[in-house]
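J.: Next one to model:
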Amino acid sequence: MSYDDVREVDPAVADALVGERHRQNETLAMIASENHASEAVLEAQSSELTNKYAEGYPGERYYGGCEFADDVEELAIERAKELFGADHANVQPHSGSSANMGVYFSVLEPGDKILSLDLTHGGHLSHGHPANFAGQLYEVEQYEVDADTGRLDYESLRETAEEFEPDMIVSGFSAYPREVEWERIQEAADAVGAYHMADIAHITGLVAAGEHPSPVGVADFVTGSTHKTIRAGRGGIIMCDEEYADDVDSAVFPGAQGGPLMHNIAGKAVGFKEALDESFDEYAEQVVRNAEVLGETLQDHGFSLVSGGTDTHLVLVDLRDSHPDVSGGDAEEALEEVGIVLNANTVPDESRSAFDPSGIRAGTPALTTRGFDEEAMETVGDCIAKVVDNVGDAEVYAEVAATVEDLCREHPLYE
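T.: A predicted model of the protein is given here:
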């Protein structure tokens, strides 16, 4: 893609777009929340639906001329329901955080209580961090993972729930590498009469493909992102039983949002169709296998993994034992210099600042999209270890950068 029309109007933006295309082609995207959408999804998202206001829902719009917008949104809804076995799906949220807002607004009042996973233990800002709207509108108590095992302590969670008496328990994560036992969290919610919202933003694709247990039909509400492990249009989704459908829909519009981003919903529809193909199940299975191999390779090099491994698409590395003088920020910066892009991340019982934490988080969805298999992931793990073992060594950086270049050339992305 040359962006010739953009270049004619705005060469500076065209240069940035071309630069980004080259950056994605020539580096390894290992931020666990990132992926590479197909050309079909990208094309749908850049369609003329960008121009269309469609406030409301299919068949009940506040504007005319919405017949094709209705078609696209209805396709996205029906495909989401088929993928996840959901009674009701709202595909209008602009992001996973917007989806969470829609759920909160549907059944909670300001000042109500939320119990959620602590951010430094793998939770998300929108689960109640004080800097986020959720932490500002609601009274929030947080549960943690077990410091020794790095896994959720369901008994402790239930005890905290019985003491705190929340109106809603939020499950799900942004940096937790193990399967979640949704039923056990639902039991805690039932015990205190709380709603249960399961946030599957990171594992939406793994759930759709059966690579992770589904909370749909277990939790009252399920939210997610549509552009991480599922490779659809960028945005969010809410799923729930029919009894909550009207409340959720009115909380999203007009409660939290105005006009939906119909071009992104078109991308969701296309991406969901791709995910309904059996090849997507093979992809999701490979994502998990690649993460397992990446984690094992790093362990072979002496790195410590939170929880000792992974069941999902991500590994969370705690550098404090193996590299006490290297922060997550140091590692992130060094790896980006050689073309490996991941992020510094807090770890349980974090001892450093959240702005320069003790861990790094690495994901495999994007590399798997490029066709990386177990052998390639071993090479990637070796590269990560070599750089973190030798932070600041220009000779090592040059050697690893050449390997990364070879990997990118062997697994082309957008040609």
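J.: hey, let's count contacts and neighbours off CA atoms from now on
T.: Will do.
J.: Can you show me the strands along the stretch 251-400 of the chain?
T.: Secondary structure of the stretch 251-400 of the chain by DSSP state E, counting those that start in this stretch: the strands cover 304-305, 314-318, 340-341, 343-345, 359-363.
J.: Could you tell me how many residues sit around the closest residue to Gln286 other than its chain neighbours?
T.: Counting by CA to CA, 6 or more residues apart in numbering, Gln286 lies nearest to Thr368, which is 6.8 Å off, once chain neighbours are set aside. Other residues lying near Thr368 total 26 when counted by other CA atoms under 10 Å.
J.: Ala344 now?
T.: Around Ala344 there are 24 other residues, counting by other CA under 10 Å.
J.: Quick check: Val248 vs Phe221, distance?
T.: In this view, Val248 and Phe221 are 9 Å apart by CA to CA, to the nearest Å.
J.: Quick one: residues contacting Ile185.
T.: Ile185 makes contact with Tyr154, Leu157, Arg158, Ile169, Ser171, His196 under the criterion CA atoms under 8 Å, 6 or more residues apart in numbering.
J.: Looks like the fourth one contacts Tyr104 (just checking).
T.: The reference is to Ile169. No: look at Ile169 against Tyr104 with CA atoms under 8 Å: they stay out of range, at 10.9 Å.
J.: separation between Val270 and His263?
T.: 11 Å.
J.: circling back: closest to Phe164 out of the strands of the stretch 251-400 of the chain?
T.: Closest to Phe164 of the strands of the stretch 251-400 of the chain is strand 343-345 (CA to CA; 28.2 Å).
J.: Can you pull the residues that touch both of Val270 and His263?
T.: What both Val270 and His263 touch, as defined by CA under 8 Å, 6+ apart, is the set Ala44.
J.: Ala366 versus Val341, what's the distance?
T.: Val341 is 11 Å from Ala366, by CA to CA.
J.: coming back round to it: which residues are in contact with the residue nearest to Gln286?
T.: Tyr283, Gln286, Val287, Asn290.
J.: re earlier: and which of the contacts of Ile185 is nearest Glu43?
T.: Distances from Glu43 to the contacts of Ile185, taken by CA to CA, are shortest for Ser171, at 33.9 Å.
J.: And this one, please, so the two structures can be compared:
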Amino acid sequence: MSNIHTATSSMKRLSSYLHSLSQTPHRLRKRMLATWTPEQEFNQVRHRSGADMKRKLKWHDLVALGVGGMLGVGVFVTTGSVALHHSGPSVFISYIIAGISALLSSLCYTEFAVQVPVAGGAFSYLRLTFGEFLGYFAGANILMEYVFSNAAVARSFTEYLSIAFGENDPNVWRVEVPGLPKDYNMLDFPAVALILILTLFLCHSTKESSMLNLIMTAFHIIFFGFIIIAGYCNGSAKNLVSPKGLAPFGARGVLDGAAIVYFSYIGYDSASTMAEEVTDPFKSLPIGIVGSVLITTLLYCLMALSLCMMVPYNKISEKASFSIAFLKIGWNWASNLVGAGASLGIVASLLVAMLGQARYLCVIGRARLVPSWLAKVHPSTGTPLNATVFLGKQICLCVLIWCVVYVLIMKKAQAIIYTRFGYLNFFVFFL
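T.: Predicted coordinates:
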């Protein structure tokens, strides 16, 4: 009898197991498509962090974060190349078109951020609307984009800093490792040190990090103003229409240029990730997000005009266009100043990007799609400490093993597609 009872019990357990196994697709589908209401996000999910982030930021902090996130080195890298090969002197029109596109995108972020003022940005908006799978898919892509692009930007900091000190060799402060591919065999310890310092700042206090960004962004805008005034004082309006007119490559060239310079606007979404730390999100978020795009568009257009006034478009250097433009007008000292200003812009943009990425990971941790300890907010500092330290370590690792990152992921064409893909995930799925 005992054997019969044991066999019956085993059959029941097997039947129960098979039944549970048959329910797996349904459970997966239910979890993947599970959505949350904003009220659940505010009252239940947010408490999984253990403590709330401190609401200390105002609208001017958000404007500075948005401007600081966008005013990196993009304008120095893309303007000369676009003017030379695509838009000619009408490169400022390309910036206007790209700015309008960025403004429309920023309005989407503004609408979502006001309705759902949580720190997760695109991940939170997709998760609340379409479920956790699409939210995680977009959030993971955006996080990877943050980490790899931050590693690339940190390495460029060393190059621009060497220019600021008058060094011709961008690898002068790097350590060469024999046996690795050329140009990717340099260990960049200054970039690692920069990431570690910024990580410590971000762990300590969001408000103090915002103040640091505000100061750096103010100096960076002053630096932009210097370049703009210098271009107008030493340039000529004739260069805007010679040798082949304002738009030598036609309307197609202007639009192609707009698609390229749009990368200079990446970063306007950073303000939306600070929604839980704003004293008045319904007022401050629209001003911060939209205002930063408008200010950046104005600065980019004036910068592009000043470059094309200093040097005819067909004589603009594709690389280091602003530095070489100053050399051509005899301002050798200003060439070094460009390196210093670009270095400052890199630090500000890195600070803002690292602020945003930690909050993305924190909210993904709240959803329990990654280990929940990444969602913890430190009770005294009010910052997502674990997420900030974890991502800081990943960026440092990518900076050190850049040759491996390049071979696996960041080849030039792949990097362009990859960066756009992170943003398209959000808007394509929503539309």
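J.: Can you give the structural similarity as a TM-score?
T.: Remark: TM-score between the superposed chains equals 0.29 [TM-score structural alignment, normalised by the length of the first structure]; 195 aligned residues with a CA RMSD of 6.7 Å.
J.: Quick check: what element follows the host helix or strand of Gly139 of the second structure along the chain?
T.: Here Gly139 of the second structure, judged by DSSP states H and E, is contained in helix 132-164. Per DSSP H and E, the first helix or strand lying C-terminal to helix 132-164 of the second structure is strand 175-176.
J.: name the helices or strands packed onto that following strand?
T.: Applying 3 or more CA pairs under 8 Å, 6 or more residues apart in numbering; DSSP states H and E, we find strand 175-176 of the second structure packed against strand 186-187.
J.: Quick one: list the elements packing against the strand it packs on.
T.: Using 3+ CA pairs under 8 Å, 6+ apart: strand 186-187 of the second structure touches strand 175-176.
J.: returning to that earlier point: between Ile169 and Tyr104 of the first structure, which one's more packed in?
T.: Ile169 (30 against 22).
J.: thinking again about what came up before, now do the helix holding Gly139 of the second structure: which elements does it pack against?
T.: Packed next to helix 132-164 of the second structure, using 3+ CA pairs under 8 Å, 6+ apart, are helix 24-32, helix 122-130, helix 189-204, helix 332-366, helix 385-400, helix 412-430.
J.: Pull out the buried positions in the helix or strand just after the fifth one.
T.: Past helix 385-400 of the second structure, heading to the C-terminal end, the next element that is a helix or strand (DSSP H and E) is helix 402-408. By neighbour count, and taking 16 or more other CA atoms under 10 Å as the criterion, the buried residues in helix 402-408 of the second structure are Trp402, Cys403, Val404, Val405, Tyr406.
J.: Let me know the angle separating the helix of greatest length in the first structure from strand 314-318.
T.: The longest helix of the first structure (DSSP state H) is helix 278-300. Per axes from the mean of the first three to the mean of the last three CA atoms, to 10 degrees, the angle that helix 278-300 of the first structure makes with strand 314-318 is 20 degrees.
J.: which parts of helix 278-300 of the first structure are buried?
T.: Buried residues in helix 278-300 of the first structure (16+ other CA under 10 Å): 280-281, 283-299.
J.: What is the neighbour count of Lys12 of the second structure?
T.: The burial count for Lys12 of the second structure: 12, using other CA under 10 Å.
J.: before we move on, what about Val387 of the first structure?
T.: Residues near Val387 of the first structure, counting by other CA under 10 Å, number 22.
J.: is it true that it touches Ala398?
T.: No: using CA under 8 Å, Val387 of the first structure is not in contact with Ala398; the gap is 10.1 Å.
J.: related to what we said a few turns ago, from the neighbour counts alone, determine which of Val248 and Phe221 of the first structure ranks first.
T.: Using other CA under 10 Å, the more surrounded residue of Val248 of the first structure and Phe221 is Val248, with 27 against 24.
J.: Which residue, other than its chain neighbours, is closest to that one?
T.: Ser106 is the one closest to Val248 of the first structure (CA to CA, 6+ apart), at 5.2 Å.
J.: picking up where we left off before, and which of the contacts of Thr368 of the first structure is nearest to Gln136 of the first structure?
T.: Val287 (36.1 Å).
J.: Contacts only, for the residue lying closest to Val399 of the second structure once chain neighbours are set aside.
T.: In space, and not counting its chain neighbours, Val399 of the second structure is closest to Ala151: 5.2 Å by CA to CA, 6+ apart. Applying CA under 8 Å, 6+ apart to Ala151 of the second structure gives the contacts Ile395, Cys396, Cys398, Val399.
J.: Just the buried positions in the helix or strand Leu299 of the second structure falls within, please.
T.: If you go by DSSP H and E, Leu299 of the second structure is part of helix 281-310. Neighbour counts using 16+ other CA under 10 Å place 281-282, 284-294, 296-297, 299-310 of helix 281-310 of the second structure among the buried residues.
J.: Can you give the contact residues for the very next helix or strand once past that helix?
T.: Counting by DSSP H and E, the next helix or strand C-terminal to helix 281-310 of the second structure is helix 321-328. For helix 321-328 of the second structure, contacts defined as CA under 8 Å, 6+ apart pick out 76-77, 79-80, 307, 310-311, 316-317, 332, 334-336, 338-339.
J.: can you do 7 Å?
T.: With CA atoms under 7 Å, 6 or more residues apart in numbering as the contact definition, helix 321-328 of the second structure has outside contacts at Phe76, Gly80, Leu307, Met310, Val311, Ser317, Asn332, Ala334, Ser335, Val338.
J.: of all those, which two lie farthest apart?
T.: Gly80 and Asn332 (18.5 Å).
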